[in-house]
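In: Need a 3D model of the sequence below.
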Amino acid sequence: MNEAYLPSCCTPLREHWPLPLALPDVQLFSTRFAAERLAAEDFERCGIAPVPGVAKRQAEYLAGRLCARAALRRLTGVARVPAVGEDRAPQWPAGVVGSITHGNGWAAALVAQRSAWRGLGLDIERPLPVARAERLAAEILSADELRRLQPLSAEQRAWRISLTFSLKESLFKALYPLVLRRFYFQDAELLSCTADGHARLRLLSDLAADWPAGSELQGQFAECEGQLLSLVGIRA
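Out: Just a heads-up that it's a prediction; the model follows:
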């Protein structure tokens, strides 16, 4: 493994916190990537097992794993690359929780000790165009969420639908390792979101004995690299 090697498809890894509320003891690294600059030898030189797929899939995977390795080194002192589980979720080292996201040329990973955080979910999404947001609204939003959209303009509706999509993706990433069952957009709702980037979500279905319907979780979001970045963190 050559940690010093930076593939030409990625910008230097950046340690920063682009969200409104810093989470204690959580490490986050990000990079920009360009699939057209991915070289055949990049995976081998980085010491990361390659994945099948087109160049875009390979570049985003490599970028995300590089961020994860850097975050793990900062957290634990040991550089590791999380493998892919049978459920396609990252396999973090014992005692560590984390999340990886990538989209539209940007990738990031964050990690923390399980003793401090039970779950972390990070997601980035490009805001949906108005027409596409309207087509997808009924799939992403509950009946109550749809009703709360009614007073908004078309552009505001599209932004809220995009945000709800991202927050529910983050919610799934944070909760899935705890409940070990798949759940979907209609199993949760966004109760509120504020101008300063804070959000509140509620489960609409029973996912586990300690995660019944009605459980509420806190999230946050921000515009990042021209996209919507969201995070759900579950304290230990």
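In: contacts and neighbour counts: CA atoms only from here.
Out: Noted.
In: contacting residues around stretch 127-137?
Out: 146, 154, 155, 157, 158, 159, 161, 162, 163, 227, 228 (C-alpha atoms under 8 Å, 6 or more residues apart in numbering).
In: Tell me which helix or strand the third one sits in.
Out: Right, the one you point to is residue 155. Here residue 155 sits within helix 154-179, counting by DSSP states H and E.
In: can you give me the angle the following helix or strand past that helix makes with helix 154-179?
Out: Downstream of helix 154-179, the next assigned helix or strand under DSSP H and E is strand 188-193. Angle, strand 188-193 to helix 154-179, by axes from the mean of the first three to the mean of the last three C-alpha atoms, to 10 degrees: 120 degrees.
In: And strand 188-193, what's buried?
Out: 188, 189, 190, 193 (16 or more other C-alpha atoms under 10 Å).
In: just checking, the first one touches residue 207?
Out: No. Checked against C-alpha atoms under 8 Å, the pair residue 188 and residue 207 is beyond contact range at 10.5 Å.
In: As a quick check, tell me the outermost residue of the protein.
Out: In the chain, counting by C-alpha atoms, centre = their mean, residue 151 sits farthest out from the average C-alpha position, at 29.2 Å.
In: Return the distance of residue 34 relative to residue 82.
Out: Per C-alpha to C-alpha, to the nearest Å, residue 34 is found 22 Å from residue 82.
In: oh sorry, the question was meant for residue 220
Out: From residue 220 over to residue 82 (counting by C-alpha to C-alpha), the distance is 25 Å.
In: swap in residue 41?
Out: Distance from residue 41 to residue 82, by C-alpha to C-alpha: 20 Å.
In: quick one: which of those two has more around it?
Out: residue 82 (18 against 10; other C-alpha atoms under 10 Å).
In: another one to check against the first:
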Amino acid sequence: MTSTLYHPACCSPLSDHWPLPLALPGVQLISTRFDPALLDPEDFTRCGVPGMTAVSKRQTEFLAGRLCACEALRRATGAPCIPAVNEDRSPCWPAGVVGSITHGAGWAAAAVARRAQWRGIGLDVEKQIPTTRADRLVAEILTPHELEGYAALDETQRALRVTLTFSLKESLFKALYPLVNKRFYFQEAELIHHDSSGYARLRLLTDLSEDWKTGAELDGQFVQFDDYLLSLVSIAA
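Out: Okay, here's the model as predicted:
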């Protein structure tokens, strides 16, 4: 379904600003800020986005994400459309296209590219995890190797380490899942490098397919802005 030119009051004007440190050729990243208090139930119809039954926050983030995806598709392919929803709740992208949608705490974005250039794209945004919650979740998200030195970090560094690792592994999953059609979890990949430039590298700790086995490494990148952390994992064609 193609969207109209209508832009809802619950979303800020769409932005094509690339906040990440490394621009990727052919990848279109579109973002918006959203406010559930400003959602009009008729916004879905006006925007050409299928409605959904959910609380206002969930409806607004879904609408915002789909509007970003529609514009990213228009820029990448010349054909704007609203991605449908697969049975597993992932976006259903048009043939010849890869993409990823993310949203959280009032900010949404989509990244889209042609499959001829990119095999997979994973995008994830997270609000900074508070230190007390990070300390509760750390053993679930970090592998034993990633946990080395964690206790010696100060509160700010611990919160950032968990937020960063969580987000990059979410992006990794989004990039690989459409290629392997197999779910995997936090302990089945690890962050082996990250630096102040925003570059990161991850390694698989499990076999996912013939092409993606234990030891395979992938590049990622990340940036912090306005108490958010945005990460992206990309797989070149």
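In: Overlay them and tell me the TM-score.
Out: The TM-score (TM-score structural alignment, normalised by the length of structure 1) is 0.98; 236 aligned residues with a C-alpha RMSD of 0.9 Å.
In: And the furthest pair within the buried residues of strand 188-193 of structure 1?
Out: 188 and 193 (14.5 Å; C-alpha to C-alpha).
In: Format the buried residues of strand 188-193 of structure 1 as CSV; extra columns: distance to residue 201 of structure 1.
Out: Shown next, in CSV, are the buried residues of strand 188-193 of structure 1 (distance: C-alpha to C-alpha, whole Å):
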residue, distance to residue 201 of structure 1
188, 7
189, 6
190, 5
193, 9
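In: just curious, which of those residues is nearest to residue 203 of structure 1?
Out: For these, the nearest to residue 203 of structure 1 is residue 188 (4.3 Å; C-alpha to C-alpha).
In: Report the separation between residue 80 of structure 1 and residue 223 of structure 1.
Out: Residue 80 of structure 1 is 29 Å from residue 223 of structure 1, by C-alpha to C-alpha.
In: Looking at these two, which one has more neighbours?
Out: Legend: neighbour count by other C-alpha under 10 Å for residue 80 of structure 1 and residue 223, higher for residue 80 (19 against 16).
In: The more buried one - nearest residue in space that isn't next to it in sequence?
Out: Spatially, and ignoring its direct neighbours in sequence, residue 80 of structure 1 is nearest to residue 69 (5.2 Å; C-alpha to C-alpha, 6 or more residues apart in numbering).
In: average gap between the helix or strand hosting the one you found and structure 2?
Out: In the assignment (DSSP H and E), residue 69 of structure 1 maps to helix 55-76. Per the superposition on structure 2, helix 55-76 of structure 1 and its aligned residues are separated by 0.4 Å on average (mean C-alpha distance after the TM-score superposition for structure 1).
In: Can you name the next helix or strand after that helix?
Out: In N-to-C order, the element after helix 55-76 of structure 1 by DSSP H and E is strand 83-84.
In: ok, residues contacting that following strand?
Out: 90, 91, 92.
In: In strands, which of those residues appear?
Out: 90, 91 (DSSP state E).
In: Between the contacts of strand 83-84 of structure 1, which sits nearest residue 198 of structure 1?
Out: Relative to residue 198 of structure 1, and with distances defined as C-alpha to C-alpha, the nearest of those is residue 90, at 26.3 Å.
In: so how far is residue 99 of structure 1 from that closest one?
Out: From residue 90 of structure 1 to residue 99 of structure 1 the distance is 8 Å (C-alpha to C-alpha).
In: Which one of those two is surrounded by more residues?
Out: Set side by side, residue 90 of structure 1 and residue 99 show more neighbours around residue 99, with 25 against 18, by other C-alpha under 10 Å.
In: can you confirm that one is in a helix?
Out: No. When DSSP: H, G, I helix; E, B strand; the rest coil is applied, residue 99 of structure 1 is found to be strand, with no helix at that position.
In: aligned partner of it in structure 2?
Out: Alignment note (TM-score structural alignment): residue 99 of structure 1 maps to residue 100 of structure 2.
In: okay but that match is in contact with residue 111, surely?
Out: Yes. Under the criterion of C-alpha under 8 Å, residue 100 of structure 2 makes contact with residue 111 at 5.4 Å.
In: list residues touching both of the two?
Out: In contact with both residue 100 of structure 2 and residue 111: 121, 123, using C-alpha under 8 Å, 6+ apart.
In: And for residue 173 of structure 1, nearest residue in space, chain neighbours not counted?
Out: residue 121 (4.6 Å).
In: so how far is the one helix or strand that neighbour maps to from its chain's centroid?
Out: According to DSSP H and E, residue 121 of structure 1 maps onto strand 117-125. Averaging C-alpha positions (C-alpha atoms, centre = their mean, to the nearest Å) puts strand 117-125 of structure 1 5 Å from its chain's average.
In: just checking, what packs against that strand?
Out: strand 96-103, strand 106-113, helix 154-179, strand 227-235 (3 or more C-alpha pairs under 8 Å, 6 or more residues apart in numbering; DSSP states H and E).
In: Any idea which of these gets closest to residue 74 of structure 1?
Out: Across those, closest to residue 74 of structure 1 is strand 106-113 (C-alpha to C-alpha), at 9.3 Å.
In: That closest one vs structure 2, average distance?
Out: Mean deviation for strand 106-113 of structure 1: 0.4 Å (mean C-alpha distance after the TM-score superposition for structure 1).
In: And for that strand, what's in contact with it?
Out: Contacts of strand 106-113 of structure 1 (C-alpha under 8 Å, 6+ apart): 25-33, 60, 63-65, 67-68, 71-72, 75, 95-102, 120, 122, 225.
In: Please identify the residue in structure 2 that aligns with the residue farthest from the centre of structure 1.
Out: Using TM-score structural alignment, residue 151 of structure 1 lines up with residue 152 in structure 2.
In: quick one: its match from residue 190 of structure 2, how far?
Out: 19 Å.
In: Please apply the same query to residue 121 of structure 2.
Out: Following C-alpha to C-alpha, the distance that separates residue 121 of structure 2 from residue 190 of structure 2 is 18 Å.
In: Same check on residue 137 of structure 2?
Out: 15 Å.
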